[in-house]
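Trainee: Using only what follows, build the 3D model:
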Amino acid sequence: MKVGLTGGIATGKSTVSRMLSERGAAIVDADVVAREVVEPGTEGASLIRERFGEGVFLPDGSLDRQSLGRIIFADKQAREDLNRLLHPLIIRRMEEETARRQAADPHCIVVWDTPLLIEESLTDRVDWVVVVYIPIALQQKRLMERDGIRAEEARSRMKAQMSIEEKKSFADILIDNSGTLAETERQVDALWQTLVSKNGSAQP
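Mentor: Model (predicted):
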């Protein structure tokens, strides 16, 4: 079984991913994979250099994520170009990692922890779509607190993604993370039991 886990910036997707991992899920993290495919000497790094130039790289050849981030948050076309370049590399690596996990354990529940699961039309690659949700006002507040940024910048970052309210409509299962951690844990427990039951897994 393959589950797509997504949400918006600062909604708590990573928290839910950690909780699922603790229950036995095999996490394939798109953010981790995205870093791997742009390491020095990779095809991804070469593609970024061709499109964005040397200015988004550090002297040691590694990607200057802050510089690139400033460009793509301010320029929709640049953001789309970056996604177009890296998306196939990321998906290929995620599929390879999924196959490796499933070969080791045919009954494992693989979770694709993927911020752009919906935007990149990946929902047809997973059996279940789980969306981590909080109301927009709370999302902005948590983002400001987490990253130490002003409201205007927080709104700009949020607008760079599909609205969490829109993502909500794609969910097979919705995890409401607007309450306490204990409340989120209870929802994740219920989700895990559902997944294990549907998967026919022997996991507890």
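Trainee: make it CA atoms for all contacts and neighbour counts henceforth
Mentor: OK.
Trainee: So V56 sits against G69, correct?
Mentor: No: assessed by C-alpha atoms under 8 Å, V56 is found out of contact with G69, at 9.2 Å.
Trainee: Show me where the chain has its helices.
Mentor: With DSSP state H as the criterion, the chain has helices at 13-22, 30-36, 43-52, 65-74, 76-104, 136-147, 151-159, 164-168, 181-199.
Trainee: Tabulate these in a markdown table, adding columns for mean neighbour count.
Mentor: As requested, the helices of the chain are arranged in a markdown table below (neighbours: other C-alpha atoms under 10 Å):
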| stretch | mean neighbour count |
| --- | --- |
| helix 13-22 | 18 |
| helix 30-36 | 16 |
| helix 43-52 | 16 |
| helix 65-74 | 14 |
| helix 76-104 | 15 |
| helix 136-147 | 16 |
| helix 151-159 | 15 |
| helix 164-168 | 17 |
| helix 181-199 | 15 |
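Trainee: this one next, for a side-by-side:
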Amino acid sequence: MSFKHGVVITGLIGSGKSTVCALLKERGYKIICADSIAHEILELNSSKVAELFGAQLLSGSKVDRKALGAIVFANPSAKKSLEELLHPLINERICFLSNELERTGKLYFVDIPLFFESGGRAKYDFAASLLVYAPKELCLKRILRRDKADETSANARINSQMDIEKKRALADFVLENTSDLASLEHDLRAIIEQIKTKMSLLDA
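Mentor: As a prediction, the model looks like this:
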């Protein structure tokens, strides 16, 4: 399925995807957030999650995401089981929302943190991919500061994702987020213009 007006935003945890999405929203762009969709679908399938990982993960009908995260980040087979349950449903929702935005004929963005890890290029034909880049060491510092996490759990979360340098090699556009907000905004404006140029060439 082709989404010729959609651009995927991806990166490593702590690289600054949320900040970039907030800046894009300020500029009036529509954002589809895979994490928000995943949270909704997780709650809708809480009983199936309990069957897989135990009823202790439920508080009423709500899933304790922190406890679930501790399980899946530490156990690759548990992570695979969760992905097999949720990913098809998440993909279906992303495609539905992308189709809705395609009808506007305007540039929009799809925030998919695990785009490359989940074989996103085979699932979706978006116009381009945009990597929000920061070195692994800087991402770790940001997670420790932001989440008040211990270094072991923060590293586990980072190591559960594809190496940022590999993502950089796969991405169509790279947005450096290693300095201050003003630099990020300036570079984002420039990349948006590059993306629009590429899209206009594709439409020609």
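Trainee: Would you pull the TM-score for this pair?
Mentor: After superposition, the two chains reach a TM-score (TM-score structural alignment, normalised by the length of structure 1) of 0.89; 194 aligned residues with a C-alpha RMSD of 1.4 Å.
Trainee: Just send the helices of structure 1 back as a markdown table, with distance to T6 of structure 1 too.
Mentor: Listed next are the helices of structure 1 as a markdown table, based on distance: least, C-alpha to C-alpha, whole Å:
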| stretch | distance to T6 of structure 1 |
| --- | --- |
| helix 13-22 | 6 |
| helix 30-36 | 10 |
| helix 43-52 | 23 |
| helix 65-74 | 19 |
| helix 76-104 | 15 |
| helix 136-147 | 14 |
| helix 151-159 | 14 |
| helix 164-168 | 9 |
| helix 181-199 | 14 |
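Trainee: contacting residues for Q161 of structure 1?
Mentor: Each residue near Q161 of structure 1 by C-alpha atoms under 8 Å, 6 or more residues apart in numbering is listed here: G8.
Trainee: What is the equivalent residue in structure 2 for it?
Mentor: Superposed on structure 2 with TM-score structural alignment, Q161 of structure 1 falls opposite Q161.
Trainee: for G24 of structure 1, same thing?
Mentor: By TM-score structural alignment, G24 of structure 1 lines up with G28 in structure 2.
Trainee: same deal with V110 of structure 1?
Mentor: Aligned by TM-score structural alignment, V110 of structure 1 pairs with Y108 of structure 2.
Trainee: my guess is its match meets K30, correct?
Mentor: Yes: here Y108 of structure 2 lies in contact with K30, judged by C-alpha under 8 Å, at a distance of 5.2 Å.
Trainee: Pick out whichever of these two has more residues nearby.
Mentor: Between Y108 of structure 2 and K30, counted using other C-alpha atoms under 10 Å, the more crowded position is Y108 (22 against 17).
Trainee: measure the more buried one to I164 of structure 2 for me?
Mentor: Separation of Y108 of structure 2 from I164 of structure 2 (C-alpha to C-alpha, to the nearest Å) stands at 24 Å.
Trainee: Enumerate every residue touching V110 of structure 1.
Mentor: For V110 of structure 1, the contact set (C-alpha under 8 Å, 6+ apart) comprises M1, K2, V3, A25, A26, I27, V28, T98, R101, Q102.
Trainee: For the last one, which non-adjacent residue is closest in space?
Mentor: Nearest non-adjacent residue to Q102 of structure 1, counting by C-alpha to C-alpha, 6 or more residues apart in numbering: C108, 6.3 Å away.
Trainee: That neighbour reaches R101, doesn't it?
Mentor: Yes: here C108 of structure 1 reaches R101: they are 7.4 Å apart, a contact under C-alpha under 8 Å.
Trainee: which residues do those two both contact?
Mentor: Common neighbours of C108 of structure 1 and R101 (C-alpha under 8 Å, 6+ apart) are A26.
Trainee: Quick one: map L122 of structure 1 onto structure 2.
Mentor: When structure 2 is aligned by TM-score structural alignment, the residue opposite L122 of structure 1 is G120.
Trainee: what's the neighbour count on its match?
Mentor: G120 of structure 2 has 15 neighbours, counted by other C-alpha under 10 Å.
Trainee: ok, now how distant is it from A34 of structure 2?
Mentor: For G120 of structure 2, the distance to A34 of structure 2 equals 12 Å [C-alpha to C-alpha].
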